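**Q** Could you work out the structure for the sequence below:
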Amino acid sequence: MPQFAPTLRARLPALRARQTRSGRLGYILSGHGPAHIVLFSGAGMSLKGWEALYPGIERIGRVLGWNRFGLQGSDAPRGRQTGTLVLGSLRELLASTGLGPPYVLVAHSLGGLFANLYARLYPREVAGVVLIEATHPGDHVALKKHETQIERALARLLALPNAFFRRNLHAELAGVEDTVRELEAAGPFPDVPLRVITGGLTPRAGMMSPGAVGARRANQQELARLSPLGQQVIAQRSGHFPQMTQPQLVLRVLEELLAQVRTS
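**A** As a prediction, the model looks like this:
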C-alpha cells in the first residue's frame, strides 16, 4: 500500500468557474491518476475543507472539487438547495469539464446525502463511494436543530466570520428534508465498493446528547451496510473532520477502495 507522506505543503489548485442553468459554480480540477474522483463538501464548507488531502489525492486520480451555491466562486443560492437541484448543477459541471464516468464519490457530512442520492439515481456512473462522517437520512432532524451550533463550529474551524457562510448553510439545511424525500423515492444503493469513515472522538456534551451520539453511531454503521461491499473505518484521532485531522488515513482508505474497484 503506498504511503502518502507529505512532501509538499498542502495547497488547493486554482479556482475556476463554469456557468450552469442554476448559476455559476466555482470548482477545481487537477490530478493525473487513473480514477475520476468527485468531492462533495459538507454544509457551509468550501473547498478549503479538502486542502489537507492535496497533493496526495492528485496522484490517485483526476479530482474535481466544487463549491455549491453560496460559497467561494459560486453564485448565491436562488432557492431551496434540494438534492435534485444540487446534482443537476453538478452534472452540468461534469459534462462541461469533460470529466466522464465512472466516478468515485468522496463525500463529507451533508455532502454524503447528495452522494448517496447520486449513486441511487445514476448507479451506472458510480464505481465506488467514500463517505466521511456522512449525514444519514435519519440525521436531518438533529441537523436543523443544531444549525446555530454548526455555524459557530464552522466559524471557529475556518477562522472566518459567520456571515461568510451563514446564507449558504441556512439554504442547504432548509432543503435537507426535500433531499431525504428524494432519497426515499430513488432506487436502491448500488452494489459498489463503499467505505464509511467515522470519527472516533465523542462530540462535546454541549454539541450532542449521549442519546444523539448513540443514534448517530448506529446510523454510521447503517450507512456501511448500504452495499454488500461496504466497510466502516474508525478514524480514532478525529471528530467530524477526518479529512482535515487524519488526511493520510483518508488517502489510504481511498486507495484501498480503488484497489477493490479494480478487482470487483
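**Q** For the rest of this, base every contact and every neighbour count on C-alpha atoms.
**A** Noted.
**Q** tell me which element P228 is part of?
**A** For P228, there is no helix or strand it lies in under DSSP states H and E.
**Q** residue contacts, it?
**A** Applying Cα atoms under 8 Å, 6 or more residues apart in numbering, we find P228 in contact with D191, V192.
**Q** Tell me where the protein has strands.
**A** Taking DSSP state E as the criterion, the chain carries its strands at 16-20, 23-30, 35-40, 61-67, 103-108, 126-132, 194-199, 230-235.
**Q** As JSON lines, these with mean neighbour count and distance to E222 would be great.
**A** Shown next, in JSON lines, are the strands of the chain (neighbours: other Cα atoms under 10 Å; distance: least, Cα to Cα, whole Å):
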{"stretch": "strand 16-20", "mean neighbour count": "15", "distance to E222": "34"}
{"stretch": "strand 23-30", "mean neighbour count": "20", "distance to E222": "31"}
{"stretch": "strand 35-40", "mean neighbour count": "24", "distance to E222": "20"}
{"stretch": "strand 61-67", "mean neighbour count": "22", "distance to E222": "26"}
{"stretch": "strand 103-108", "mean neighbour count": "25", "distance to E222": "16"}
{"stretch": "strand 126-132", "mean neighbour count": "27", "distance to E222": "12"}
{"stretch": "strand 194-199", "mean neighbour count": "26", "distance to E222": "10"}
{"stretch": "strand 230-235", "mean neighbour count": "19", "distance to E222": "9"}
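**Q** Just send those strands back as TSV, with distance to L160 too.
**A** As requested, the strands of the chain are exported to TSV (distance: least, Cα to Cα, whole Å):
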stretch	distance to L160
strand 16-20	22
strand 23-30	19
strand 35-40	21
strand 61-67	16
strand 103-108	20
strand 126-132	23
strand 194-199	24
strand 230-235	26
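**Q** structure for this one too, so we can compare:
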Amino acid sequence: MILLLAPFAMFAVLAVLGVVYQRVGARRDQKRFTAMGRWVTIGGGCRLFVREQGAGGPSVIFESGIAATNLNWFHIQEHVAQFAHTASYDRSGLGWSSPASSVRTPGNIATELHAMLRSAGIEPPYVLVGHSFGGLVVRRFALTYPEEVCGIVLVDPMRCEEWPPLDPSKQSQIDRGVKLTAYAVPIARVGLARLAVTSLLCRSGLVCGKLAGAAGEGGKHVLGRVREEVGKMPPETWPMVAAHWSRPSYYVGMSSHVGAVPQTVREMMDAEPIHGIPVTILTPAKSSPLCQERLARIGDNVQQIIAPASAHWIHLDEPDLVIESIRGMVMSTIPEALPVSV
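**A** This is a model prediction of the structure:
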C-alpha cells in the first residue's frame, strides 16, 4: 500500500513546491518590475498600472492589442516621449492591473481608461494610439469623449468583419483560445508556466523546448511564433514579459478578452463615424488595404498609410513608421511647440 501511494505523495509534494515557487517568484517580479510606473485607482477597488514618460504637447495615450500589456509599446513610447507626454497602461485583467469586473468590450474599457486618465491627472487633449483590438477601444473612446481627443493613430486595427458574429467561421478559433487559456491557469498556479517562459525568455530555452516538444507539432508551432514576435521587442522587456506570462491572472484576463470578441463586434460593427478628428490608419502590406467605404465608416478625416515591410505587429516590424505617424499627428495639433527633429 505504501508503495502504491508513493507516486501520489510525490506528486502532491511537487505541486506544493510548484505553488510556493510561483508565489515567491510573483512577489519578486512585482518588486522588480513595477518601479517604472504607478497604480491609479478608478473606483470599485480597481487599480490600473500606468507608465508615463515625457512632457509637453497633447498626451499620447497607448492602447494595446487584445492580450497585450503596456510592454508592447516599450520601444515606441521611449521615442515618442522625446517630443510629447506619453502614457501606456495595463487594462483590467492584464499585466499588473486588477482583475476585470466587466465584460472586455471597447465601451467598458474606454470608460475605465477615461476614469484612469482623470484619476491620474492626465489632462486632455489626447492623441490616442491603438493596435488591433486597441484600435476599437480608442475609436469608442473618441466617440464617447470627442471633445477630449485631438488625433488618432490606428495600428492595423481589428476588422469586425473578420470575426463572429459577422464571420462565424472564426468562432472555433475563439473557443479554442478560451479553452487553452483555461488549461493554462492551473499550469501557471503550480509554477510550470513560470518555468517554461523563464527558460524561453531569460535562459537557454532548453526546458521550454522540451515542454513544447512534448505537446507535439502544435506546441512547436506556438513556440516558434512566440520566439519570433517577442524577439522583435527590446531584450530588456523579455524578463518583464516572462513575469506577466507566469501569472495565472494573465491567462484569466486573456480568456475574458478573447471570449468577449463576439460582443465587441456587435458593439462596434455599426459604430458611427468619428467626426472632426484626424485619423491615421497604418495597414500592413501583407493585408488588404481598407477600401474608401470602410475608411469613411471609421471617420470623415482618415488617412491610410501602407506599412510595406509589416505583418500585423507594425509597431514591432516598422517602429520608425509608427513613431513618425504619431509625431505627425502631434505636430499637426501644436506645430509651434515641437522641434523640427529629435
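**Q** one step back: among the strands of structure 1, which is nearest L249 of structure 1?
**A** When the strands of structure 1 are compared by Cα to Cα, strand 230-235 sits nearest L249 of structure 1, at 7.5 Å.
**Q** What range does the closest one cover in structure 2?
**A** Counting by TM-score structural alignment, strand 230-235 of structure 1 lines up with residues 302-307 of structure 2.
**Q** got a list of contacts for that stretch?
**A** With contact meaning Cα under 8 Å, 6+ apart, stretch 302-307 of structure 2 is reached by 278-285, 289-290, 295-296, 314, 318, 321.
**Q** Show me the helices in the stretch 101-250 of structure 1, by range?
**A** 111-121, 140-145, 147-158, 166-174, 176-185, 210-224, 242-245, 247-263 (DSSP state H, counting those that start in this stretch).
**Q** for the longest one, packing partners?
**A** The contact analysis (3 or more Cα pairs under 8 Å, 6 or more residues apart in numbering; DSSP states H and E) places helix 247-263 of structure 1 against helix 56-60, strand 126-132, strand 194-199.
**Q** Pipe those into JSON lines and attach distance to F165 of structure 1 per row.
**A** JSON lines is the format used below for these (distance: least, Cα to Cα, whole Å):
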{"stretch": "helix 56-60", "distance to F165 of structure 1": "26"}
{"stretch": "strand 126-132", "distance to F165 of structure 1": "21"}
{"stretch": "strand 194-199", "distance to F165 of structure 1": "24"}
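**Q** Would you mind stating the distance between the residue opposite L94 of structure 2 in structure 1 once aligned and F165 of structure 1?
**A** L94 of structure 2 maps onto L71 of structure 1 when the alignment is built from TM-score structural alignment. Remark: distance between L71 of structure 1 and F165 of structure 1 (Cα to Cα, to the nearest Å) = 7 Å.
**Q** which one of these two has more residues nearby?
**A** L71 (23 against 20; other Cα atoms under 10 Å).
**Q** circling back to that earlier point, which residues do L71 and F165 of structure 1 both contact?
**A** By Cα under 8 Å, 6+ apart, the residues touching both L71 of structure 1 and F165 are G44, M45.
**Q** Distance of the equivalent of Y27 of structure 1 over in structure 2 relative to S97 of structure 2?
**A** Taking TM-score structural alignment, the alignment pairs Y27 of structure 1 with V50 from structure 2. Using Cα to Cα, one gets 9 Å for the distance from V50 of structure 2 to S97 of structure 2.
**Q** what do these two both touch?
**A** W39, D90.
**Q** The match of L94 of structure 2 contacts N168, correct?
**A** Yes. Counting by Cα atoms under 8 Å, L71 of structure 1 does reach N168; the two are 6.9 Å apart.
**Q** what touches both of those two?
**A** Joint contacts of L71 of structure 1 and N168 (Cα under 8 Å, 6+ apart) are G44.
**Q** Which one, of the strands of structure 1, ends up nearest to E92 of structure 1?
**A** Closest to E92 of structure 1 of those, according to Cα to Cα: strand 16-20, at 6.2 Å.
**Q** With adjacent residues omitted, what lies nearest to P101 of structure 1?
**A** Nearest non-adjacent residue to P101 of structure 1, counting by Cα to Cα, 6 or more residues apart in numbering: E125, 5.1 Å away.
**Q** whoops, L183 of structure 1 was the one
**A** Leaving aside its chain neighbours, L183 of structure 1 sits nearest to L117 (5.5 Å; criterion: Cα to Cα, 6+ apart).
**Q** residues in contact with the aligned residue in structure 2 for the one you found?
**A** Using TM-score structural alignment, the equivalent of L117 of structure 1 in structure 2 is R140. The contact partners of R140 of structure 2, by Cα under 8 Å, 6+ apart, come to P106, G107, A110, M268.
**Q** which of those also appear as contacts in structure 1?
**A** Retained in structure 1: P106, M268, out of the contacts of R140 of structure 2 (criterion both residues aligned by TM-score structural alignment, their matches' Cα atoms under 8 Å).
**Q** Tabulate the contacts of R140 of structure 2 (a markdown table), appending neighbour count.
**A** As requested, the contacts of R140 of structure 2 are exported to a markdown table (neighbours: other Cα atoms under 10 Å):
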| residue | neighbour count |
| --- | --- |
| P106 | 25 |
| G107 | 21 |
| A110 | 25 |
| M268 | 18 |
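**Q** Count the residues that sit near the equivalent of G42 of structure 1 over in structure 2.
**A** Matched by TM-score structural alignment, G42 of structure 1 corresponds to G65 in structure 2. Counted by other Cα under 10 Å, the residues lying close to G65 of structure 2 total 21.
**Q** what does the one 10 residues further on give?
**A** Other residues lying near H75 of structure 2 total 16 when counted by other Cα under 10 Å.
**Q** One more: the one 5 residues further on?
**A** Summarising burial for V80 of structure 2: neighbours were counted as other Cα under 10 Å, giving 21.
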